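K.L.:
sequence and predicted model, in that order:
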Amino acid sequence: MRSPFGLVIGLCVLAGAALAIERLPIEHFAREPETSRARLSPDGKHLAFLREHNGRTKLHVLEIDADKIYRIDVGEAALASGARKDVDAAEWVGDRRLLVYTSVWDRFRYGIAAMNLDGSQVRAISGAEDETEYLHEGMRLYADEVIHRFEDKDHHVLMLDRHHNRPGRADRPDVIKMCASDGSYSVEVKNPGNVSRWGVDADGVVRLGILAEDDKSGAMYRDSEKAPWRTILPLEDRDGELWPVGFDPVNNAVLMAALTPEKRWTAYRLDPASGQLGEPLLSHPEYDILLPSRTPRFDGMSLSGPIYSRSKSALLGMKFVSDAPRVKWFDREFATYQAAIDKTLPNTVNLLVDVSRDGNRQLWCGFSDQDPGTYYLLDRSRKMFKALGPRMNWIKPAQMAPMLAIKYTARDGLVIHGFLTVPIGHAAKGLPLVVMPHGGPWVRDLWGFDPEIQLLANRGYAVLQMNYRGSPGYGEELFRKARREIGRKIQDDIEDATRWAIAAGVADPQRIAIYGSSYGGYSALFALGHSGGLYRCGISMAGVTDWLEIFDDRKSDPAAKAANRHWRREIGDPDEDRAFLASISPVNFADQIVAPVLIIQGKEDRTVPPEQARLMIKALEKAGRPPQSIFLAGQGHGLSTAKARLQMMTAVVEFLEKNLGPGVK
């Protein structure tokens, strides 16, 4: 697979006669993928995937050998005022039965339903999919994390019940056993009150619990379903909270995530008899092998974690992300498959997605920074490897821009990683630049195909992304250095990236814009108010503008209790830190923003309410510099329809061309 890694000192390789960039229709970048979030059935005979149809994202099922497709209609959102209901994902719980995750208001979870592959025998499992007046134990069940699939005749699964809208703490979940045939469930393991995470073995027995109390962590364990629990790691202060990765039946060991001496997260074997950690399964001096917070994903597929085989009852390998997604195989057979597929598809990162129960059929996905990806089927018995479905077959990789991994040193000496996308055919020198800080802030940007970044590059703009402090994947030190640094050192990292691009000669210092979504939208507004001389203009989509107001909005939401505790710890306490939170809120320094601003907001956003955008617009108008603004009907925190994305992308391109000037040709 091709490596994207290249420091700026190597960017001169792009120099040469510039080729004219063919301006592609914006629709190319706004369209939904034709095949997304594909998953192989346990018997290997069917492929479940998502595809847009008549303005909605619907579940489709391909009968592979017959080349027949079922399209599933999940109906209307009766308990959400008739809002459009989309399918977010689906996973198999049997050869012919699936769990289907639905959403409204652009990825706002509606519920989970179980159904056969033809859409029949629908049963409500969780959330508002139970549209009757009957509520489990008097209150509706909201559980959407499956931690084990039994694949038995009644399609049982183990799920985490985080007590949403019910008594109990979200970070102290119970384990429930759900029957996906009829929707009934029972409590499998009741949380004693101090377990934050559970570990399940290959047979579906809950055998490990991670103990957590304040900053202390430990572990309890049992040898079997009938055996008593015992403490194997006492509660004590540790470097980061432990969490279970899986079980290694061959070595009779628990796989546990912990920090290496270099403060990088990886998997260790834990001897349950002695409580001793062995050597790390895999480690890297610069990157985490596992991530303590949100798992990185491509098209719904996890890019980090162990790869198990039920047929072999063994750990096959580990997925991780360095400069790009990687796999380390421990199993020679699968290492051979990887080598053969990489030889067949040399220009993409090729990852295993699913394996059939008997191990005969495998689903793979190949993608890159310039290629949106294609799903492939490997059939061992037929010695066949074929494409099942490209994600966006109208995109030509040769017309897309390469994404180069870069790193720079922040003003306090911290090394920050990021990505630079340069318009195709141009050297990384003196370019109009769009600085794009990611959202979160406790997430990260990844190497891979991004339609929005490719649109900007196609319009002649270089794009700079940075994984500022707080971005997971680069070690515990960088992650922890973000605590209470919103509007402070996180913002310094973003500004330092901009100045790095100027000093390296990548950017035309007179033609730099800043553009972000969610927390990135907040960062864009903050930068315009505090580093305004760097940026000609800025764009904020669904950005926070008033921290005190958004804290106030969320305090009465029972579903946001755990998130509110996290925000208070990581951002600031609205009771004790009011002056600080007010000082870093863009509405309070709108008079310092002199560059043109575009504000984009979904009218149905439940994460950053539209009132945040209205407050900013009002503050800028009061300052005598009214912004351009767009409110998108029916859209939430992201943009779930091609029509909305087309409207947004068109507005962004027109705004940049007017205020930053046209991109390179």
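P.N.:
Looks like it came in fine.
K.L.:
contacts, neighbours, all on C-alpha from now
P.N.:
Fine.
K.L.:
please report the distance of the residue nearest to Arg56 when sequence neighbours are not counted from Ala633.
P.N.:
Nearest residue to Arg56 in three dimensions, chain neighbours excluded: Asp86, at 5.8 Å (CA to CA, 6 or more residues apart in numbering). As judged by CA to CA, to the nearest Å, Asp86 and Ala633 stand 16 Å apart.
K.L.:
same thing with Arg97?
P.N.:
Plainly put, Arg97 is 35 Å away from Ala633 if you go by CA to CA.
K.L.:
which one of those two is surrounded by more residues?
P.N.:
Comparing Arg97 with Ala633 by other CA atoms under 10 Å, the one with more neighbours is Arg97, at 23 against 13.
K.L.:
touching, the more buried one and Ala114? I think so.
P.N.:
Yes - contact criterion CA atoms under 8 Å: Arg97 and Ala114 qualify, at 7.1 Å.
K.L.:
can you pull out the strands in the stretch 451-600 of the chain?
P.N.:
462-467, 507-517, 537-541, 597-602 (DSSP state E, counting those that start in this stretch).
K.L.:
angle of the third one against strand 597-602?
P.N.:
What it means is strand 537-541. Strand 537-541 runs at 10 degrees relative to strand 597-602, counting by axes from the mean of the first three to the mean of the last three CA atoms, to 10 degrees.
K.L.:
list the contacts of strand 537-541.
P.N.:
Strand 537-541 has contacts (CA atoms under 8 Å, 6 or more residues apart in numbering) with 512-518, 520-522, 524-525, 528, 595-601, 652, 656, 659-660.
K.L.:
okay, one more to line up with it:
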Amino acid sequence: MLKHLRIFLFVLMAALGACKQHARQIAIIDFFKTPEKVAYRISPDGKYLSYLKPFKDKQNIFIQSLADGKVQMATSFTDYSVRGDYYWTYNNGIVFLQDNIASDEIKMFALDISTLKTTLIISQKKVRIAILGRDRHEPDIITVRMNQRDPANFDIYRLNIKTGELKPYLINPGNITQWYPDANGKIRLVRVSDGVDESILYRPNDDTPFKRIIANNFKTSVRPIAFTGEKNYFYALSNVNRDKSALVEINAEDGKERKVIFANDNADIQSWDYSKNTHKIELVSWDAAKPQTHYLDPDIKSIYDKLNAELKGNEVDIADRDSAENKFIVFTYTDRNPGSYYLFERSTGKLSKLGDINPDLKQEELCTMQPISYKASDGLVINGYLTLPLGAKTTNLPVVVMPHDGPFLHTGWGYNPEVQFLANRGYAVFQVNYRGSTGFGKAFHSAGFKEVGGKIQQDITDGVNWLIANKTADPNKIAIFGGGFGGFSALYGVSFHPKLYNCAIVQHGLINFFTYIKDAPPFFKPMVQMTYERVGNPETDASQLRAISPVFNTDKIRAPLLIFQGARDDRANISELNQFVRELRKQNGSDKVKYFLKPMERTTFRNQANRTEMYTEIEKFLDENMRVKQ
């Protein structure tokens, strides 16, 4: 009798717990506000921390002294945020970028930590700039990539951040698509490509011409990482003569693979940690259902073992380290936590919390991202993720399908504010790594070539039908929502499977493959031939591209649409999009096509007010259109 009473009480408590798990509706701003503290870095001498924090809604640099804990606001921009890809230099300064959207101007600044003085060192309109590396031996010098000379080609420059002197270092002959600086910013390896065939070139020093050492086509990849410190050997990720990318060692003199250091039979190796002091790859990582790691260095493994023990339940990554490799910035996250930062000191074993990206979110109020897999209609196994809203109900749920951008990208396990927002509002969220997605090997990736409106879309449709068949989805309440190519997939879904979806939400959507290829920015031109091979050639594949491009299929779209676009998006043809919307409204009525064009936004909305408005509109739109179909 006592045993049965215990069972009854256990079931009752579980039921009460399930009732309590019905989610409190979290404010939209709590999901999409500017991060509280993000992009932590440590100075090379290990004396200072830096991070980005909002000041009047714009991300600015803050500096914390590790000697006394004192924090100072180092910048105070109120027009545009500091970009997250900033760097410490070896002379204890910081170099950072700011994107002035109104004038299409990129500005580069140098920050002197001793005085907190900020100096403008580069200001270029309609030019793209990236910081590539820094030099221990010349601490005032950094290496930058810029298409100042020719919009279609990036050249490499050596920039003196004290004087602002900019010297050409490597002029692009027109076919270099990637540069691989060594630990001191010297470029000894480059990738060249005509869009289809690509090669790795090597030079032992700056005074020697490059020579070709490896030749492949775009289906096969060799991705250099760093030199090993032994002779002229370098580490690389390679899928030459194998399906999955493996960590290998290559001789730069002849391009021959010396050995495989680590390979995984189920997934491509995708990331790594490298020590500039020991010249060793310490670990490699890949995506399975969840992130996986293999340790190659016993010392780094002991650090991660300690961190994993103290930060149980979290994914743990070392995000930065000082030059002595004694102090480490540690980043943790889960599918229900946007992330936290810690400082770990190797010599003392001390771990100190630094800050949270979004401290207002509570993990217990968010939803678990579950890995799933199913078979497509042709038998290919497709992987993805399903996030169910809190509560006891797991069947007959309203579903939002979220195809990823790309198409040749990847959805991985982790925190996604859009997913959590939708799940908090009671929707199951379905994400799928359709064929063509990266991370699953060469054969799976190649299976998506020229299938942008074919088997890729069928994989998404098969996934939705799988959800219906296993009774997860209410077949009368399914929406589709995506950005870029995901936006195309959403429009394709409501065009060619109108009975499957109630409505579609499109962010910076691809609506015309012809103009998408023709209007590519000049610096994208080396990739155009590859796009022909992977997506389609506007001349030889014209009928196929026309058949699937949404601008030529407005007569097929009858579902309610919600469209968002930034007017300064490099890849968007705004006049064409405006005409597309006018045509849709003409045939469907303006009430069924809602369109928000933001003049001072690029691809994604950076302004917090615009983000809040967008997700408020999404919530209202789904609420209105996810009622039972008539």
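P.N.:
Arrived safely, thanks for sending. Everything quoted here is computed from the prediction, not taken from an experiment.
K.L.:
TM-score them against each other, please.
P.N.:
After superposition, the two chains reach a TM-score (TM-score structural alignment, normalised by the length of structure 2) of 0.88; 610 aligned residues with a CA RMSD of 3.0 Å.
K.L.:
report the buried members of the contacts of strand 537-541 of structure 1.
P.N.:
Buried by 16 or more other CA atoms under 10 Å: 512-518, 520-522, 524-525, 528, 595-601, 652, 656, 659-660, out of the contacts of strand 537-541 of structure 1.
K.L.:
hmm, back to that, the residue nearest to Arg56 of structure 1 - how many residues pack around it?
P.N.:
29.
K.L.:
likewise Leu66 of structure 2?
P.N.:
Going by other CA under 10 Å, the residues that sit close to Leu66 of structure 2 add up to 13.
K.L.:
now which residue in structure 1 aligns to it?
P.N.:
Aligned by TM-score structural alignment, Leu66 of structure 2 pairs with Ile64 of structure 1.
K.L.:
distance check, that match against Ile599 of structure 1.
P.N.:
Taking CA to CA, one finds Ile64 of structure 1 at 45 Å from Ile599 of structure 1.
K.L.:
now swap in Arg71 of structure 1 and tell me
P.N.:
37 Å.
K.L.:
tell me where structure 2 has helices.
P.N.:
In order along the chain, structure 2 carries the following helices (DSSP state H): 2-20, 28-32, 298-310, 417-424, 442-446, 455-469, 485-496, 513-518, 528-534, 542-548, 574-588, 608-625.
K.L.:
and the ones you listed as a markdown table, adding distance to Met402 of structure 2?
P.N.:
Formatted as a markdown table, the helices of structure 2 follow (distance: least, CA to CA, whole Å):
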| stretch | distance to Met402 of structure 2 |
| --- | --- |
| helix 2-20 | 27 |
| helix 28-32 | 17 |
| helix 298-310 | 31 |
| helix 417-424 | 9 |
| helix 442-446 | 19 |
| helix 455-469 | 9 |
| helix 485-496 | 7 |
| helix 513-518 | 21 |
| helix 528-534 | 22 |
| helix 542-548 | 19 |
| helix 574-588 | 22 |
| helix 608-625 | 14 |
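K.L.:
and those: which comes nearest Thr78 of structure 2?
P.N.:
helix 608-625 (13.0 Å; CA to CA).
K.L.:
quick one: distance of the closest one to the chain centre.
P.N.:
Centroid displacement of helix 608-625 of structure 2 relative to its chain, using CA atoms, centre = their mean, to the nearest Å, is 23 Å.
K.L.:
just want the angle from it to strand 503-507.
P.N.:
170 degrees.
K.L.:
and the angle for helix 608-625 of structure 2 with helix 417-424?
P.N.:
40 degrees.
K.L.:
helix 608-625 of structure 2 aligns to what range in structure 1?
P.N.:
Counting by TM-score structural alignment, helix 608-625 of structure 2 corresponds to 642-659 in structure 1.
K.L.:
ok so, going back, residues contacting the match of Leu66 of structure 2?
P.N.:
45-47.
K.L.:
so which of the residues you listed belong to strands?
P.N.:
46-47 (DSSP state E).
K.L.:
redo the contacts of Ile64 of structure 1 as JSON lines? Include distance to Asp331 of structure 1.
P.N.:
Below are the contacts of Ile64 of structure 1 laid out as JSON lines (distance: CA to CA, whole Å):
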{"residue": "Lys45", "distance to Asp331 of structure 1": "25"}
{"residue": "His46", "distance to Asp331 of structure 1": "26"}
{"residue": "Leu47", "distance to Asp331 of structure 1": "25"}
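K.L.:
can you select the buried ones from the contacts of Ile64 of structure 1 in ChimeraX?
P.N.:
Buried residues among the contacts of Ile64 of structure 1 (16+ other CA under 10 Å), as a ChimeraX selection:
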select :45,46,47
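K.L.:
nearest to Ile210 of structure 1, of the contacts of Ile64 of structure 1?
P.N.:
Among the contacts of Ile64 of structure 1, and counting by CA to CA, the member closest to Ile210 of structure 1 is Leu47, at 35.3 Å.
K.L.:
mind telling me what that closest one corresponds to in structure 2?
P.N.:
Per TM-score structural alignment, Leu47 of structure 1 is aligned with Leu49.
K.L.:
hang on, its match packs against Ile61?
P.N.:
No - between Leu49 of structure 2 and Ile61 there is no contact under CA under 8 Å: 10.2 Å.
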